[in-house]
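In: compute the structure for the input listed below.
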Amino acid sequence: MVWKKLTSQFFQGNFVSLSNELPERFKQAVQRQQIIGEQLIAGIEFVIVVLFWLLYSLSPKTFSKATGDLANPLFSYEEVVQLVQAEPVPWALSIYLGFAVSRLWLVYYRPKDNWHAHLSIVMDFALLYGLIWCFHIQYQQPPSFYLKAPTLLYVFIFIAIRSLRFEARFVLLAGIVAVVGWLMMVAYVVFSQPGMPMITRDYVAYLTSNSVLLGAEFDKMITMVFVTLILALAITRARFLLIEAVVESQAVEDLARFVPTQVAKNITRAEQRVAAGYGEVREATMLFTDIAGFTSLSEELSPETLIQVLNHYFSVVAQPIEACGGTINQFQGDAILASFNLPTADDDHAKHAIEAALAIQQALAKDQIALTTRIGINTGLVVGGLVGTKDRLTYTVHGDAVNLAARLEALNKQYSTLILLSERTRSLAGEVFDYQRVGEVQVRGRTQPTSIYTLCE
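Out: Prediction:
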């Protein structure tokens, strides 16, 4: 089934844009990966041309006047001198180096420009085949000499690097240019000297002389074709996987806007489909906030303005909570419920919750809207998990520890404080802060009341 789908996409030409039906933001995410791939390709091309320059600099320049009389029968002494003095290799390398540098600039500073991606394929093989063609001049041999050059292996590098873009059409174009280019190189050898019987069917003669074995050249081109097709099919399949990865990544980001990020990651990584009841029990520190005088504020402001004020308030309060390692579990009216050590583990959760509370008050004191919020903090066993039906789930936290945090937030009004925390939270946080005992509260399930504290300024 998978093979049928892949080959159908490939031979119908749909491999060119397998993501046409994706939402625009998913397409942009795929495009970002392709841009990174094109940057890698441009970098590899630059490295290759520098390598060619190095190899050319170290290679022997075999022509000299002393050996000119032993020269290639294809050229007269004067013609060889002119060809060597013209130095086509440095010229070709210089042109390609300029193109490679321009490509690097384009892919990094104008990444959405794509026209040079196609041109670079032609330039790659023009340079490679041009260098190979020059071998018979450099070494004063018949053209058939260059057909045995090991530099031909770079053909497969130039085809393979196109797979970094995750678009099969670039691999196919590279393969086509490679095959057509080598066919022209072979044709030049065969037809450039019709009076010289260079073609042979003797394999030993082919290996030990400048004879041409057409079967060997066809084998090279067939290999290029198969490597191209295999890579194109692999890239088509890889593109499916890339799109799936992008969609999954975007889904995690979107899901994290509705449930805690760690929960979203756990859901996407779960081996089985999650259901109601998915969660864990852990001691955690709960932070509950509520705006003081919100009822009066909501009566004074229009609904549109009230929403804007709330969103601004939430953004101000959320930042220190997340910076201290907390997870916001609920926005309810003007209240925020956050947890520390659930779902993300945090050994110093009580201390970090208090730090977040202090940072919230400092941020609101500097904010232009000048809202006042009351905060209750409590530590205890909490269950965090998914609740709902099989078709609709939400993440929430439950437990008496959560209820007590909300109760402490409400008691701030009675004690004229802004932050109240329980005995357990104070004990776990240690003597890092200055505490002041303000009273006692009866905790469900306990016969003795527990002390509650505020923080000294």
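
In: only C-alpha atoms from now on, for both contacts and neighbour counts.
Out: Will do.

In: remind me, longest helix of the protein?
Out: helix 214-255 (DSSP state H).

In: what packs against that helix?
Out: Judged by 3 or more Cα pairs under 8 Å, 6 or more residues apart in numbering; DSSP states H and E, the packing partners of helix 214-255 are helix 2-11, helix 24-58, helix 154-160, helix 168-192, helix 261-269.

In: which positions within the fourth one qualify as buried?
Out: For helix 168-192, the buried set under the neighbour-count rule, 16 or more other Cα atoms under 10 Å, comprises 168-179, 181-183, 185-186, 189-190.

In: same thing with the shortest one?
Out: Residues V155, F156, F158, I159, A160 are the ones in helix 154-160 that count as buried (16+ other Cα under 10 Å).

In: distance from it to the middle of the chain?
Out: Centroid separation for helix 154-160 versus its chain: 24 Å, with Cα atoms, centre = their mean, to the nearest Å.

In: that one packs against which elements?
Out: Using 3+ Cα pairs under 8 Å, 6+ apart, the elements in contact with helix 154-160 are helix 115-138, helix 168-192, helix 214-255.

In: could you also give me the structure for this next sequence, so I can compare it with the first?
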Amino acid sequence: MPMNDAETREFAAESAARLKRAEEQGLRLAIACRTVVTGAAFAWYVGAPLIFSGFEPRVAAVVVLLIFTAIGIAHLALIGTRYDRWWMKYAVYAMDSAAICATFALVPISRADDVPQIIAFRAYGIYYLFPIIAISCLSLSWRLVIWTGAVCVIAWWAAFLWVALGMDSVLSWGDIPVNATRADYDEVFLSMDFIGRGNRIEETAMIFFAALSLAVAVYRARAVFFAQVASDVQWRRERSIRRRISRLFGTYVPAEIARRLIADDSPMEPQQTVGTALVMDIAGFTPFSAQHAPKTVIALLDRFFADATRAVSEERGVVITYLGDGFLVTFNAPLTIPDPADAALRTASRLLEVARAHDFSIRIGIATGDLASGTVGSDDRQTFTVYGSSVNLAARLEALSKRLGEPVLLDEATRAALGNTWATSHVGDHPLSGFAEALPVFKPDAPVA
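Out: Coordinates of the predicted model:
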């Protein structure tokens, strides 16, 4: 089901909020890592004289490391606050990349004056920049990854050219003869003036390709992230719809049936079981309703039926339908329970208590027998129903209770199904509409302890 405009806006807003939180968390981790590294480098550099005799820290290096550590701490404090700006992370990664490259160009490789700085590029290498690009992936920003890779390439070439252009003479791979001997390689490759321009091209091409690959990976990770957010939004949307339908649907059909139909929209298969039907009616409701305003009557009925339905549900019965001022309840249809007759008697006892609490008198008829249940109707409109001779008999017993003055009446099948759990009394055989012969009728006395 496609999302409407409001749901699309909700998805976009939630995606942006979640992504922002994820980016902030990743950026905090990245900045924390680089701050720990610069802080550790500062501590080591300052404390090195205590370990290595004759080592003299350069003041400029101490100041740079201190500044970089302070910048990292300040940036950590600003991430996620109203002072945070989108460009700050770009500036910090550019600064870190440029600083590493500047180290190769400006920090002397040797204290001897005759050792060219180009040796730093040959002895160490561009792999010092790979951690910067890798850490940038934590931000979940593919743009930042590409930016960091581009800055690394530009800064690396700037540092290399700064050093190479300052040399009096340079040698590179092009200075090796076509049919070079080992002596030719030794003379060029091992020379202090060898700058390896081709190596710099390979290095920067490799690092930028790595940055692009990682940027694609981050982009795909974002796509997965948005798909997950969309799935979560859709799941919450469907859950909300189901809850709303369940509340609305459950107002008009049995709650258990509503939950089944919402979980599986296929029609419920007809089923036939042996169960117990209970029909309840409020005594004297017609004169009662004539003496009160309709709004008052409906409000009183709503409160009574709410408590009565709760009592039915707690005994695992299902209210199939409301019959004006009463209702039909079934046990073991459509929900299977092991003791439908006993559950019906317990429910009847509780309903009498509920009725007294609401100043109502009620009549109840209970019958046990075959019950058929299922959905009936057209393709456009269906309803759930339960039918069978026991439903009709329960209704007749409820009507008979008015003549006999008994609040609860049972048929013989219900009495037999109770076994020895309830004491009952025979109140005679009575002719009932729809039944050819007079049927024995019983009333419950009390549950047997």
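
In: in CSV, list the helices and strands packed on helix 214-255 of the first structure along with distance to G376 of the first structure.
Out: Compiled in CSV, these are given as follows (distance: least, Cα to Cα, whole Å):
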stretch, distance to G376 of the first structure
helix 2-11, 56
helix 24-58, 40
helix 154-160, 60
helix 168-192, 58
helix 261-269, 24
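
In: indicate which one of the ones you listed is closest to R103 of the first structure.
Out: Each of those was scored for nearness to R103 of the first structure using Cα to Cα, and the closest is helix 24-58 (6.1 Å).

In: residue in the first structure paired with V274 of the second structure?
Out: Aligned against the first structure by TM-score structural alignment, V274 of the second structure finds its counterpart in E283.

In: P197 of the first structure sits in which helix or strand?
Out: In the assignment (DSSP states H and E), P197 of the first structure maps to no helix and no strand.

In: tell me the contacts of the counterpart of Q361 of the first structure in the second structure?
Out: Using TM-score structural alignment as the criterion, Q361 of the first structure maps onto L352 of the second structure. When the contact criterion is Cα atoms under 8 Å, 6 or more residues apart in numbering, the partners of L352 of the second structure are S361, I362.

In: how about V89 of the first structure?
Out: With Cα under 8 Å, 6+ apart, V89 of the first structure has these contacts: G130, L131, C134.

In: got the angle for the helix or strand that it is a member of vs helix 115-138?
Out: V89 of the first structure is part of helix 88-109, with elements assigned from DSSP H and E. Relative orientation of helix 88-109 of the first structure and helix 115-138, computed by axes from the mean of the first three to the mean of the last three Cα atoms, to 10 degrees: 160 degrees.

In: between helix 24-58 and helix 88-109 of the first structure, find me the angle.
Out: Going by the same axes, to 10 degrees, helix 88-109 of the first structure makes 150 degrees with helix 24-58.

In: ok, back up a step: average offset of the longest helix of the first structure relative to the second structure?
Out: Between helix 214-255 of the first structure and its aligned stretch in the second structure, the superposed structures give an average distance of 4.4 Å (mean Cα distance after the TM-score superposition for the first structure).

In: which residue lies farthest from the center of the first structure?
Out: Relative to the C-alpha centroid of the first structure, counting by Cα atoms, centre = their mean, D69 is the outermost residue, at 60.1 Å.

In: so the longest strand seen in the second structure corresponds to what in the first structure?
Out: For the second structure, the strand reaching the highest residue count under DSSP state E is reported as strand 362-377. Matched against the first structure by TM-score structural alignment, strand 362-377 of the second structure falls on residues 373-388.

In: got it, and stretch 283-301 of the second structure?
Out: Stretch 283-301 of the second structure corresponds to residues 292-310 in the first structure, going by TM-score structural alignment.

In: quick one: end-to-end distance for that stretch.
Out: The first and last residues of stretch 292-310 of the first structure sit 13 Å apart, counting by Cα to Cα, to the nearest Å.

In: need the contact list for A335 of the first structure.
Out: When contacts are counted by Cα under 8 Å, 6+ apart, A335 of the first structure touches F288, T289, D290, I291.

In: quick one: which of the residues you listed is most hemmed in?
Out: Comparing the contacts of A335 of the first structure by number of neighbours (other Cα atoms under 10 Å), F288 comes first, having 28 neighbours.

In: that one - that's part of a strand, no?
Out: Yes: assigned with DSSP: H, G, I helix; E, B strand; the rest coil, F288 of the first structure falls within a strand.

In: and the end-to-end length of stretch 324-337 of the second structure?
Out: For stretch 324-337 of the second structure, the separation between the terminal residues is 27 Å (Cα to Cα).

In: buried residues, it. List them.
Out: For stretch 324-337 of the second structure, using 16+ other Cα under 10 Å, the buried residues are G326, F327, L328, V329, T330, F331, N332, A333, P334.

In: thanks again, I'm all set now.
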